[in-house]
Structure formats: structure tokens, C-alpha cells
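A.B. asks: I would like to see how this sequence folds:
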Amino acid sequence: MGKRKRKRNRNRSGRYYPSKKKMGNRRWEELNQDCLVEVLRKLDIESLLTNIPLVCKSWYKASLDPKCWKCLNFHELASSPYLRPPYNSPFFDDFNILNGNNDLTNAFIKFVVDRSQRCATTLVIAGFFTQQSLEYVSQEFSIEFNYMHLSTCSKKNQSIMGKRKRKRNRNRSGRYYPSKKKMGNRRWEELNQDCLVEVLRKLDIESLLTNIPLVCKSWYKASLDPKCWKCLNFHELASSPYLRPPYNSPFFDDFNILNGNNDLTNAFIKFVVDRSQRCATTLVIAGFFTQQSLEYVSQECPELKCLNIPMEFMFGDEGQHLSKFIGSWENLELLSIEICYYLDQILTPISTHCHKFQALCCREIQIRDEDAMAIVKLEQKIKYLRLSSCLLSRENVVMILKGCRHLELLIMRYCSGFNVDDEILKLASHIKTFDYQGTYA
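C.D. replies: Now for the predicted structure:
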């Protein structure tokens, strides 16, 4: 009992982490695969196919684990100007998969589905799915499948210098990865920080706070990079029985942040926002936001471009205060909102202060006369307008079409209160894309 206690390294929260001396000789391939898979399984399909396999051989091996492919969100891959951020992806444009070639598209979907090894539990279908791909998916998901969401929407380089070619290690896609011999002496802290940050920035807030900092010191340092906090999705943290998976999270229940303590909730939001260092460009508000937290976010996120307001926030009393702060985001380009009874009050400051605004997405909103007039006031700004399952009269549709002459895309799917006749089609003739599927009077 009289011996001196060994000094242990601890962070601010009191958790133990290995000393630098102990970490010095650790190699990439020694990183626990279960821990790595737990991180990679939260990435999207594009990252798992194009970024992760190129880091090193161990990361490529981890990306093949079926756990990484339990959630197949093909909707994120679709390139569309009216999809909610961060779902805008140039993946298919870059790789020419969707250029009218159904065989190539079906082969790609089959390739991704096969990675799950019949273990996928979540599927988000995209607009490029064909009957053949749907049939294949239905066969491969016949055992373990509990959730589905229906969404709307090279040759190898050769040397001609006559020299003998050096043998290079390549995976099935023909991409080069380092040999095991070269990787042998690489250590964790030597992993390129920019590459690591590019991966971590696609994780959610919960993972960046509770999982990544405990891997090692270099990962903790990378998680502090402002690039990892450009997209602040608080909606994923909310524990709610009617939220879509994988958004059901016990995070707040575990840490007792939402037990009626607004001061603790505001402090947590402030802590997360400060991590972005005023560089956040995407914000998804949750139902637990208060007026105080809204005010702080409006001051500390001056570069905000995309704002998403879900229905549970609009149901509360705090939603009425949003119009006071939304004008602070002068760089705002896109607003997505659900079930709002005072849309005109929110759009008025946007037309005055947000000079870069160009896209509006509304879902399950009754568009009144004053709301339609507020949309028309955005005439010189708005280029993309999406109304999903909204109720509006024929007069308001005509008002919007006559007033918004700069529209390039107009989506009015499953809206009620009007029928699309020849007059409406004539007024919409200047719009490049006009989709009115499912509308009825």
C-alpha cells in the first residue's frame, strides 16, 4: 500500500488515453478492426467506394465488412439541385453511371447490394432504380430487412517507354494500394490528417463526440478540425419514435441533456457550434432548440448556406421566433421546412437580407395567399422551388408561376387544391423542369 501510484494520462473528462511513448510503435494494421468498422459503417456509399479503400490495406479490408453496408442509401448518390443537403452528390456524374445506360446502373446497384452479403437492414431507393434492380434487391433482402424508404427521385495506364513495368498491388477495381511491406513501419500519427479529416467530416455529431476521440490522440486532434463540423445535424440526435431510421438515437437520453434542463441543452448546442469555428455551412435544427440557442447559432454561423427545419421544431413555441434570426444568415442559399403555419413571416426577412438565396423546399404546408405573395417577393432570387404534399389553390399556383420568372426547377408532387390544365402548362413553359406528379383538386 505504500508504493507510489503510477501517473496516468487523462483528458478533461477524466478518461484515460495511452501515452505518446506507448503509441509510438503502433502501426495502422494494429488498429482494432471492430472499432474501425464501427466508424466506417456510418459513412455513405460514395465514401466507402471511392475514399476509404485508398487509405491503406487495413481500411480497405474493413470497408468490405458487411456491417458497413447495412444501410444502403442510394438516394444520397443522386445528383439533383432540389435534394436536401448534404444529399447533393456528383458521384454519378463523375463516373458516368447514369448516362442512360440501364445495364451499367443495374450492375452498379448489384455490386453495392452484394457488399452487404444479405445483411442490409435499411434501404433508401433512388429515382434511377429499374425493374430489374428492384427485383434483384427484393431477392437479396428476403432474410434480414426491416426498413425501406422510397425516394423521389477505365483502362489501366500503360507505359510505352520500353522499361520493365514494376509490379503494383491492385484491388478488383484496378486501384493501387500500398504493399504490406511498405506499410509495416507506418504509425497511427503518420496517417495524413487531411485524409482522416475528409473521412471524419462525414460522421454525425454523436460519433465525433463519443467515439472518435477515444481511438487515439491523432484521431481526437483530427476531430477538432472545423471541417468536421461544417454540417451540424442536431436532428439526428433527437430520440423520437416517429423519426426515420437511422435517426433514432439514445444520445440525449444517455447523457441526460434533454431532461427539461434548458440551460444544459443550450450549453451543449453552444459547445457543438463552437467546434465549427464559425465555418458551418449546413444546419438541421431539432425540436429541443430554444430561443436562446437560436440566437447564438444565428451569431456564430455567419457562413450558413443550407437550413433545414423539421416538423417537430415547428410544432413547438420556439418556431415562432425563427423569423427574428433567419435574416442574420446573409449567405443562406437553401431553406427546407416542414409543416409551418407562418411561412410568410419566415420568407419576408429572407427576401430582404439573404441576397444569395435560390432554393426553397416545403413539405406538408398549406400555402395561403400571403405565403404565395411572400414566395413571389423572392422573384429575383429563387431558382428552385419544391412543394411536396402541400395544399394550395389554383389562384396561388398561377400567382407563383407569373411572379417567379427566374425559376429553373419547379416540383409540385402530390399537392392538392388544383388541377394542372393548359393555362398552367403555358405559364410554366419557361421552366426547364416542371414536375406535377400526383397533383389533384
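A.B. asks: For the rest of this, base every contact and every neighbour count on C-alpha atoms.
C.D. replies: Noted.
A.B. asks: How many residues are close by Ser389?
C.D. replies: 18 (other Cα atoms under 10 Å).
A.B. asks: For Leu36, see how far away Ser63 is.
C.D. replies: Look at Ser63 and Leu36: by Cα to Cα, to the nearest Å, they are 9 Å apart.
A.B. asks: My guess is Cys369 contacts Arg394. True?
C.D. replies: That one is not Cys; residue 369 is Asp. No: look at Asp369 against Arg394 with Cα atoms under 8 Å: they stay out of range, at 10.8 Å.
A.B. asks: sorry, back to before: and Ser63 and Leu36? which has more neighbours close in?
C.D. replies: Taking other Cα under 10 Å, Ser63 and Leu36 do not tie; Ser63 has more neighbours (24 against 16).
A.B. asks: Second chain to compare with the first, below:
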Amino acid sequence: MEEDSEFRRWDELIPDALGLIFRNLTLQETLTVIPRVCKSWGRAVYGPYCWQEIDIAEWSKFRPPETITRMLQMLVIRSSGSLRKLCVAGLPNDQTFSFIADHAKSLRTLQLPRSEISDSIVEQVAARLSSITFLDVSYCKTIGGPALEAFGKHCRHLRKLQRCMYGWEVLDKVSQDDEALAIAATMPKLKHLEILCLHVSTEAVHQILLNCPELQLLDVRGCYSVKLDEKFVKKFSGLKLVGPGSDNAGWDDCSNYSVSSGYLAWDVMDDDFDEEMLDEAWEDDLSMEDVEMRFYDGFYLDNGGFDWPLSP
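C.D. replies: Now for the predicted structure:
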């Protein structure tokens, strides 16, 4: 008993606890190092415990479309329907977006900046994403008013929307009032809205303010056609307004609202570990000169230069 009490049995932690711990590691460490430490850690990584929140936004910025798709398919399937948060940049096509909608009905946070999705696919699958409270479709050049209207109609719990663009991306657009009016007509419970650099009119923004009474923050920086009267804005108590232009220098700065997600216990489900895909995903990230090698209990361990606590 005394001897046992001297050691922490890291391999005996329940998968839920292991999942919470592993969420502090990088994606690469979780997928390539943890499964080789011991069987219980491997089971936690293969199951849904680590994948309620999937954030591969930084990783996906520099990956080809087919690699992003394969990684998403593997991780979303591992989540076994428990996925609450997904962040990925540059979603490559409608098929991948439809796959997410089919396998992530519990999703609360969906961030898809720079994604190549269409109005038509959003209209088809938005009903499957009805639990979303935070949506980011910034820099998505291939969607517009119809997609935002579909999200608004079906995602009735939506509280935060980010729809930002770069100025040069909207130079060819006469107007994006259809997007602003879709927001006004279908998203009455919004509390936080960012529409940076959209080509919208003052009247369209007025409609947002009039139809979204719970709005606490509105960011319209870069919307240079918008001229909001200070007396009109003061009618909306509790509203923080950012932009547009230098006329609003005295207004409050933008602040972030955190979106939390719960953590549920799920039974472990078997899933094939796609070694070939992982090797391809990391091939540009590690060189052999940077790799430290260790052996533990018969497992080959490439720890990438990190010292890991020894399992009992």
C-alpha cells in the first residue's frame, strides 16, 4: 500500500479526465505521441474523449485541401457525435461541409474562415446545425445573403456571428445589404455581431439594430458607407459600437465573449489509426534532426524533443 501510494497511476485515470488533460497538448502530440505511451491513453485518443473540441484552424492554414478533408473526417468520426466546437480554416468544398453537418448535430461553436462553401449547401444542411450559438464565416467569398438567412432560420440559438471580409475582397460588390438584412430578419437573439468591411448601407445597419434588441456589441469597422447618428445609437442602451471611420474614435473597443462547452462521458468506440495520413500531415513539420527518440514498454516513441512523465 505504501509503495503504491508513492506513484500517481496516470494510466488509471478515467478517459474523460484524460481527454481534458490532453486538450492542453498540440494536435500533433495528441495524435502521434499519446497513443504510444500506454494502452489506456491510446484508447482515450481513439475514442471521443479528446474530440469534443477540435481546433485545427492554425494547422489547416498551410495544408492542401485533401489533407484537411482527411484529417477532419478522422477527427469528427472519433468524436462520435459529441463534438461541441469545430475550428478549421479553408474548408475546401461543399461535400466536406455536408459531412460535418451529418456528424456534428451537437455543435455549439463553428468557425470556418476562408472556406469554399456555397449558398446552396448551407441552405441544404443548416437545419442539421440547429444547436450552434457561435458562427464564424469570415472571408468566405462564395456565400452571401441566402446562406446567412438559412443559418438564421435554422440556428435559433445563435448569439454570436462573425462575418468579416478584407476590403479588397468586396471591391467588385455593389452592395451586401442582402447579408445585413438577412441578419436583421432571422437573428433576433444576437448579442455579438462583427461585419467588418462589408459593403452595407446605413439603413441596413439600422435594421439590424432595430430587429436585434439583445445586441451588446456591433463592430462595423471598414463599413465606410455606414453613417450612424449618435442620437440614434444612444437609443440602444447597453450597446457597444465599434467603427466605422475616425468619427467613432471615442466609442468602446471590441471585446471577446467566451463560449464554453460542457464535457460528457462516452463509451470508447474503436477507430482505425491512420498512420499513413498522420505521417503525411506532419511531414513538413518535423525533420529527423529535431527528433528525440525514446523507447517505453515496447513502444517506439518519437517525442519531438518533449520530456514526458513516465507511465507507471
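A.B. asks: Asp422 of structure 1 maps to what in structure 2?
C.D. replies: Matched to structure 2 by TM-score structural alignment, Asp422 of structure 1 sits across from Glu230.
A.B. asks: Is Tyr296 of structure 1 in contact with Lys270, as I believe?
C.D. replies: Yes: under the criterion of Cα under 8 Å, Tyr296 of structure 1 makes contact with Lys270 at 7.2 Å.
A.B. asks: ok, residues contacting stretch 54-61 of structure 2?
C.D. replies: In this structure, residues lying in contact with stretch 54-61 of structure 2 by Cα atoms under 8 Å, 6 or more residues apart in numbering are Leu27, Ile68, Leu75, Leu83, Lys85, Leu86, Cys87, Val88, Ala89, Gly90.
A.B. asks: let me fix that: stretch 282-296 of structure 1
C.D. replies: Against stretch 282-296 of structure 1 from outside (Cα under 8 Å, 6+ apart): 85-86, 230-235, 238, 258, 262, 265-266, 269-270, 304-310, 312-314, 316, 318, 321-322, 325.
A.B. asks: Give me the distance between the nearest residue to Gln366 of structure 1 once chain neighbours are set aside and Leu191 of structure 1.
C.D. replies: Spatially, and ignoring its direct neighbours in sequence, Gln366 of structure 1 is nearest to Leu391 (4.7 Å; Cα to Cα, 6 or more residues apart in numbering). As defined by Cα to Cα, Leu391 of structure 1 lies at a distance of 53 Å from Leu191 of structure 1.
A.B. asks: next one: Met399 of structure 1
C.D. replies: Plainly put, Met399 of structure 1 is 57 Å away from Leu191 of structure 1 if you go by Cα to Cα.
A.B. asks: Which stretches in the stretch 201-312 of structure 2 count as helices?
C.D. replies: 202-211, 230-233, 275-282 (DSSP state H, counting those that start in this stretch).
A.B. asks: and those helices as CSV, adding distance to Gly243 of structure 2?
C.D. replies: Listed next are these as CSV, based on distance: least, Cα to Cα, whole Å:
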stretch, distance to Gly243 of structure 2
helix 202-211, 12
helix 230-233, 12
helix 275-282, 40
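A.B. asks: Point out the most buried one among those helices.
C.D. replies: Comparing these by mean neighbour count (mean count of other Cα atoms under 10 Å), helix 202-211 comes out on top with a mean of 18.
A.B. asks: residues in structure 1 aligned with that one?
C.D. replies: Using TM-score structural alignment, helix 202-211 of structure 2 pairs with 394-403 in structure 1.
A.B. asks: now do stretch 48-57 of structure 2
C.D. replies: The aligned range for stretch 48-57 of structure 2 is 226-235, by TM-score structural alignment.
A.B. asks: Beyond the helix or strand harbouring Phe108 of structure 1, next helix or strand please.
C.D. replies: Using DSSP states H and E, Phe108 of structure 1 sits within helix 102-115. Once the chain leaves helix 102-115 of structure 1, the next helix or strand it forms, by DSSP H and E, is strand 122-125.
A.B. asks: For the residue positioned nearest the centre of structure 2, give its distance to Tyr139 of structure 2.
C.D. replies: Nearest to the mean C-alpha position of structure 2, by Cα atoms, centre = their mean, lies Cys87 at 2.2 Å. From Cys87 of structure 2 across to Tyr139 of structure 2, the span is 14 Å (Cα to Cα).
A.B. asks: helices or strands up against the helix holding Phe108 of structure 1?
C.D. replies: With contacts defined as 3 or more Cα pairs under 8 Å, 6 or more residues apart in numbering; DSSP states H and E, helix 102-115 of structure 1 has these neighbours: helix 131-140.
A.B. asks: residues in structure 2 aligned with the next helix or strand after the helix it packs on?
C.D. replies: Sequence-wise, the next helix or strand downstream of helix 131-140 of structure 1 (DSSP H and E) is strand 147-150. Strand 147-150 of structure 1 corresponds to no residues in structure 2, going by TM-score structural alignment.
A.B. asks: from the middle of its chain, how far away would strand 147-150 of structure 1 be?
C.D. replies: Here strand 147-150 of structure 1 shows a centroid-to-chain-centroid distance of 17 Å under the convention Cα atoms, centre = their mean, to the nearest Å.
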